[in-house]
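# after the sequence you'll find the predicted model.
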Amino acid sequence: MTFILAVAVDLTADLDPAQGGPARLRAVRALEAAGADFVTLGEGPGAADSTLGALDVLAKIAPITANIGLVPTVTVARREPVLVSTATATLDYASRGRSGWQAAVDGGDPAGEWERAEALIDVVRELWDAWEDRAVRDEVAERYIDRDRLRYENFLPAEGARGAGAMPRPPQGNPPVVIGVSDTASLDTAARTADVVVLADGAGLTTTDVRSRIVAHGRGALPVRILLSVPYPYPGGDALIARVHTELRDGPLDGLHLRPLSLAGDARGIAHDLIPRLRAEGILGAAGLGSLRRRLGLGAALRPSA
């Protein structure tokens, strides 16, 4: 399994808001050139932008990047499933199959919110799959949309809402779903639904705990990836390299998610210092190409009927 490297590109406290956009773009380009697999972007003024959400910001970056994966945070309690499915599919088209999305909750009632998030994730996936191949532009039948190739999903059963989604299936079929884990409530939802689990360092859980919960939920045979999320620079300098070696030897670690303390300076440090060192240590391989699912080793997303 190829080691995965992801980096958060949230705005950091050292940046003036007017400098945030250009600094983020420079960071993403430097990380892409160095071979990072994907970037994540949080939601809200403190992370993304004063006026644009994470999806919007990364949609602007998508056409001017070529290889790096783009994973915005979507706070699911604020949105309807059909809107989430449409927005994430749009980003996948804009990035030519390089997008994912990180589901998040507001807090308050963690167990209840994560239960609702899990239900929404399931519906979003159903809506992605609702358009069959050749549902659009069927030249043989001279139709723009073939209604017989649309599957209508009950995406809000309690309200009686039913539909087939607003656009065709994304290029990846199912863009990877990422879930950050910081407690047992988020762990349960991640173990049941996530393609990528990002475990916060200091959460009181280990990568072995995460893998055990994935297996307990009957998903042990699936390629669910586990990343450890740590700040960068990491306390102790070389301690990060040593820790990765230990985690790879003793636990089911698939990669790192780095959180720069200074977006402008630390993203350059990751690109020009840490990534070359990870390669020199034999941890990180050559930069991957293709869709984000392919880079993560998730395989093709088959339709439920396949």
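Nice, I can see it.
# drop to CA atoms for contacts and neighbour counts, all remaining ones
Fine.
# all strands of the chain, in order?
Here the chain has its strands, by DSSP state E, at 4-8, 38-41, 69-75, 101-104, 136-138, 143-145, 153-156, 161-163, 177-181, 196-200, 225-232, 255-260.
# any chance of those strands in a markdown table, plus distance to Arg249 and mean neighbour count?
A markdown table is the format used below for these (distance: least, C-alpha to C-alpha, whole Å; neighbours: other C-alpha atoms under 10 Å):
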| stretch | distance to Arg249 | mean neighbour count |
| --- | --- | --- |
| strand 4-8 | 16 | 24 |
| strand 38-41 | 24 | 25 |
| strand 69-75 | 27 | 26 |
| strand 101-104 | 28 | 23 |
| strand 136-138 | 48 | 14 |
| strand 143-145 | 52 | 13 |
| strand 153-156 | 43 | 18 |
| strand 161-163 | 48 | 13 |
| strand 177-181 | 22 | 23 |
| strand 196-200 | 18 | 25 |
| strand 225-232 | 14 | 22 |
| strand 255-260 | 13 | 23 |
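# what does stretch 91-102 contact?
Stretch 91-102 has contacts (C-alpha atoms under 8 Å, 6 or more residues apart in numbering) with 40, 55, 58-59, 62-63, 65-74, 88, 170-172, 175-180, 290-293.
# switch the cut-off to 7 Å
Stretch 91-102 is contacted from outside by 59, 62-63, 68-74, 170-172, 175-179, 291-292, using C-alpha atoms under 7 Å, 6 or more residues apart in numbering.
# take a look at this one as well, against the first:
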Amino acid sequence: MTPAPPFTGRRRLHLAAALDQRSVYDAGEYLAAARLAERGALDFVTADDGLARPGPDALAVLSRVAPATRRIGLVPTVTTTHTEPFHVQAAVATLDWLSRGRAGWRIEVSATEAEARLFGRRAAAPADALWREAGETADVAARLWDSWEDGAGTRDAATGRLVDRAKLHRVDFTGPAFSVRGPSALPRPPQGHPVRLVDATARPARAVAARYADVVLVRTAHPAQAAEARAELRASAAAHGRNPDDLRVLAALDV
């Protein structure tokens, strides 16, 4: 995504818009909306998604939008439940390559039994457990993005070698929900770590947001509630050893 301009004594206003159109399957409408947001100098657009949600796949839609835009950030929702962390990170990294460094990832969980039945591999779980798993996915995704050193792709015509294996590294992640050996199948994304976004309106998501997110959404129209959530998230980020100023907390409004 486009970096913020140099600090000039005023805080920068960050704006984004959702491209959610559940009954729309024509790419042209998404392109028009994203281009309008880009002309309006918004920072990024989001596209909602869910395993049982009707409508086109958010990540695929924004992959179509990527080559038709040049500056605006593209943030699809990708659930971490019933999906494989290796595939999730590869999909987000692919969008970052297609957009030349403008990809984000809204981390979400799928908590309903109906969604679990779509896959049939496990039953639905409590929100707290699902968000702990989402945090592990965010952690292993970052490790996989870093598993390729810069310059690991050699494309050496003389030797026929495409990759310098000495610059690829296993992540060997093992957690309660899954294990991932690595390395990633793709080179490190242009941004290094695509921007991670969490809707932390619900409290089970806040620990993951404070620890792993770059941008946090809080759905409220009341400034006092937004300020309270921001203070809580910043304090939690500091407790995890992060600089609270690295966390952007945005109010999500229906306009």
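Sure thing, it's come through. Note that the coordinates shown come from a computational prediction; the quantities given were computed from them, not determined experimentally.
# for structure 2, what spans make up the helices?
Along structure 2, the segments classed as helices by DSSP state H run 27-39, 58-65, 85-98, 113-119, 127-145, 206-212, 223-239.
# pull out the buried residues from the third one.
For helix 85-98 of structure 2, the buried set under the neighbour-count rule, 16 or more other C-alpha atoms under 10 Å, comprises 85-86, 88-98.
# and of the strands of structure 1, who's closest to Gly112 of structure 1?
Of all the strands of structure 1, strand 101-104 sits nearest to Gly112 of structure 1, with 12.7 Å by C-alpha to C-alpha.
# what's the matching range in structure 2 for the closest one?
Strand 101-104 of structure 1 lines up with residues 105-108 of structure 2 when matched by TM-score structural alignment.
# once aligned to structure 1, how far is that stretch on average?
Superposed on structure 1, stretch 105-108 of structure 2 shows a mean distance of 0.4 Å to its aligned residues (mean C-alpha distance after the TM-score superposition for structure 1).
# in a markdown table: the buried residues of helix 85-98 of structure 2, plus distance to Glu232 of structure 2.
A markdown table is the format used below for the buried residues of helix 85-98 of structure 2 (distance: C-alpha to C-alpha, whole Å):
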| residue | distance to Glu232 of structure 2 |
| --- | --- |
| Pro85 | 28 |
| Phe86 | 31 |
| Val88 | 29 |
| Gln89 | 28 |
| Ala90 | 32 |
| Ala91 | 31 |
| Val92 | 28 |
| Ala93 | 30 |
| Thr94 | 33 |
| Leu95 | 32 |
| Asp96 | 30 |
| Trp97 | 34 |
| Leu98 | 36 |
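# next, the distance between the ends of stretch 201-213 of structure 1.
End-to-end distance for stretch 201-213 of structure 1, by C-alpha to C-alpha, to the nearest Å: 17 Å.
# and if you look at stretch 9-17 of structure 1?
End-to-end for stretch 9-17 of structure 1, by C-alpha to C-alpha: 14 Å.
# now do stretch 170-190 of structure 1
22 Å.
# likewise for stretch 205-225 of structure 1?
16 Å.
# Ala164 of structure 1 maps to what in structure 2?
Per TM-score structural alignment, Ala164 of structure 1 is aligned with Pro183.
# hang on, isn't that match packed against Val171?
Yes: assessed by C-alpha atoms under 7 Å, Pro183 of structure 2 is found in contact with Val171 at 6.3 Å.
# next, show the common contact partners of these two.
Contact criterion C-alpha under 7 Å, 6+ apart; residues shared by Pro183 of structure 2 and Val171: 144, 147.
# can I get the strands of structure 1 in a markdown table including distance to Asp266 of structure 1?
Converted to a markdown table, those look like this (distance: least, C-alpha to C-alpha, whole Å):
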| stretch | distance to Asp266 of structure 1 |
| --- | --- |
| strand 4-8 | 10 |
| strand 38-41 | 14 |
| strand 69-75 | 19 |
| strand 101-104 | 22 |
| strand 136-138 | 45 |
| strand 143-145 | 48 |
| strand 153-156 | 42 |
| strand 161-163 | 45 |
| strand 177-181 | 22 |
| strand 196-200 | 19 |
| strand 225-232 | 7 |
| strand 255-260 | 6 |
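# so for the match of Ala164 of structure 1, what's the nearest residue that isn't a sequence neighbour?
Nearest residue to Pro183 of structure 2 in three dimensions, chain neighbours excluded: Arg170, at 4.7 Å (C-alpha to C-alpha, 6 or more residues apart in numbering).
# tell me the contacts of that neighbour?
147, 181-183.
# farthest-apart pair in those, please.
Longest span within the contacts of Arg170 of structure 2, C-alpha to C-alpha: Ser147 and Arg181, 10.4 Å.
# mutual contacts of these two, please.
Both Ser147 of structure 2 and Arg181 are in contact with 170-171, where contact means C-alpha under 7 Å, 6+ apart.
# map Ile121 of structure 1 onto structure 2.
So, by TM-score structural alignment, Ile121 of structure 1 is matched to Ala138.
# how close does its match get to Asp57 of structure 2?
Counting by C-alpha to C-alpha, the gap from Ala138 of structure 2 to Asp57 of structure 2 is 20 Å.
# more neighbours: those two, which one.
Ala138 (22 against 19; other C-alpha atoms under 10 Å).
# tell me how many other residues surround the closest residue to the more buried one other than its chain neighbours.
Leaving aside its sequence neighbours, Ala138 of structure 2 sits nearest to Tyr212 (C-alpha to C-alpha, 6+ apart; 6.7 Å). Tyr212 of structure 2 has 25 neighbouring residues, counting by other C-alpha under 10 Å.
# trace Tyr212 of structure 2 over to structure 1, please.
Using TM-score structural alignment, the partner of Tyr212 of structure 2 in structure 1 is Thr193.
# now Ser179 of structure 2: how far from Val24 of structure 2?
From Ser179 of structure 2 across to Val24 of structure 2, the span is 37 Å (C-alpha to C-alpha).
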